[in-house]
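J.: no sequence on this one, just coordinates:
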């Protein structure tokens, strides 16, 4: 893909992610094209359906989370790295969870790109958790599924609470 086409695709993904988050999934592809400053044909060439665009937005979010997790794996302090990553997940997960739910409820299947992004994120997350447990910063009796459940609960709590620190409070249950 040419550099300008890659930039246009990323611009469309960024605009679509924000539009779907703020305005819901009823935003048309043509409106996304207008907001992205590209022609409707450019959007339709990259994403022939709204479901394809939703899937790509989710995949892009998962790739960004993977990049953040991979960066956290290079940190000196494993516990701080994991908890920082978990806070980042809580801060960014809410709207993307809703998009994933809409995509699933529409009956659309996720693409191979999204499946690969999810697998990469799981692997990086598992490595972060393992490092933090080996350092004694996280309870040893927890696995990735349990920690993901805690994060999902924290995301829901943040959405419904007036306390800005409720996510951090919930994460404390992971400490030994």
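T.: The structure has been received and is ready for your questions. These numbers were taken from a predicted model, which means no experiment stands behind them. Numbers count the residues shown, from 1 in each chain.

J.: Please make it C-alpha for all contacts and neighbour counts, starting now.
T.: Will do.

J.: Please go through the chain and pick out the longest helix.
T.: Looking across the chain with DSSP state H, the single longest helix is helix 78-105.

J.: same for that one, what does it pack against?
T.: helix 3-23, helix 50-72, helix 112-134, helix 144-160, helix 166-171 (3 or more CA pairs under 8 Å, 6 or more residues apart in numbering; DSSP states H and E).

J.: 7 Å instead, please
T.: helix 50-72, helix 112-134, helix 144-160 (3 or more CA pairs under 7 Å, 6 or more residues apart in numbering; DSSP states H and E).

J.: Would you format those as CSV with mean neighbour count and distance to residue 166 included?
T.: Below are the helices and strands packed on helix 78-105 laid out as CSV (neighbours: other CA atoms under 10 Å; distance: least, CA to CA, whole Å):
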stretch, mean neighbour count, distance to residue 166
helix 50-72, 21, 21
helix 112-134, 18, 21
helix 144-160, 17, 6
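
J.: right, and the ones you listed - which one's nearest residue 25?
T.: helix 50-72 (8.3 Å; CA to CA).

J.: adding another structure so you can compare the two:
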């Protein structure tokens, strides 16, 4: 995939639209939606193992589609990187209410923080692109905080209300604290990050009379 590949307006809409005319939003066909989902899944896997500069054919082959289909949906490499990142952020955010519905508040918070830890571990392949200074990625830090801040905030509020954690930390501080703990270290893998986050959770409970639930 090259960054100067672009689709035409007729490719995107399927027909020309006169100047000044309103274009109604077009619902994706089921097969197009499946192709996009397959491409995003394949790109997520490929970026994690081969980096964001992996060949387009490698991604398309893994998705079971042609390279032309990849270019049609994601004309620029940055389009694909952004879509992968946003998809994974959304999945992490959406896990918060699911965990809250299935667990006690303190357990839901701990499980979500470990889910967030896994998200960070699998996003290392995107880090260089996201911090490259490319204007295409300028909005992603705000997207990250707008989605994950409220998700974590709701879990923190519930745990505070039940007296399960201390009340002097914000969602933003905790998101950044976990991300720092998950920064790659020489000779250490994902298991080390999980241990560090477990210690952080214990610290949140310190002074409340709480303790980590038995595994």
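T.: Cool, the structure landed. Since the model is a prediction, treat every value here as computed from it, not as a measurement.

J.: Mind telling me the TM-score for this superposition?
T.: Here the TM-score for the pair of chains, by TM-score structural alignment, normalised by the length of the first structure, is 0.86; 176 aligned residues with a CA RMSD of 2.5 Å.

J.: before we move on, the earlier item: average offset between the longest helix of the first structure and the second structure?
T.: Once fitted to the second structure, helix 78-105 of the first structure is off its aligned match by 1.6 Å on average (mean CA distance after the TM-score superposition for the first structure).

J.: if we can go back for a sec, TSV please, covering the helices and strands packed on helix 78-105 of the first structure and showing distance to residue 171 of the first structure.
T.: Shown next, in TSV, are those (distance: least, CA to CA, whole Å):
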stretch	distance to residue 171 of the first structure
helix 50-72	17
helix 112-134	13
helix 144-160	7
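
J.: of all those, which lies closest to residue 18 of the first structure?
T.: helix 50-72 (9.6 Å).

J.: one step back: looking at the helices and strands packed on helix 78-105 of the first structure, which is closest to residue 78 of the first structure?
T.: Closest among these, using CA to CA: helix 112-134, at 4.7 Å.

J.: what's the angle between the closest one and helix 50-72?
T.: Relative orientation of helix 112-134 of the first structure and helix 50-72, computed by axes from the mean of the first three to the mean of the last three CA atoms, to 10 degrees: 30 degrees.

J.: could you check the angle helix 144-160 makes with helix 112-134 of the first structure?
T.: For helix 112-134 of the first structure against helix 144-160, the angle by the same axes, to 10 degrees is 100 degrees.

J.: by contact count, what packs against helix 112-134 of the first structure?
T.: helix 50-72, helix 78-105.

J.: Okay, buried residues for the last one please.
T.: Across helix 78-105 of the first structure, burial judged by 16 or more other CA atoms under 10 Å covers 78-79, 81-87, 89-90, 93-96, 99-100, 102-103.

J.: thinking again about what came up before, format the helices and strands packed on helix 112-134 of the first structure as a markdown table; extra columns: distance to residue 114 of the first structure.
T.: As requested, those are exported to a markdown table (distance: least, CA to CA, whole Å):
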| stretch | distance to residue 114 of the first structure |
| --- | --- |
| helix 50-72 | 4 |
| helix 78-105 | 11 |
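
J.: Residue 120 of the first structure: which of those is closest?
T.: Across these, residue 120 of the first structure has its closest neighbour in helix 50-72 (6.5 Å, CA to CA).
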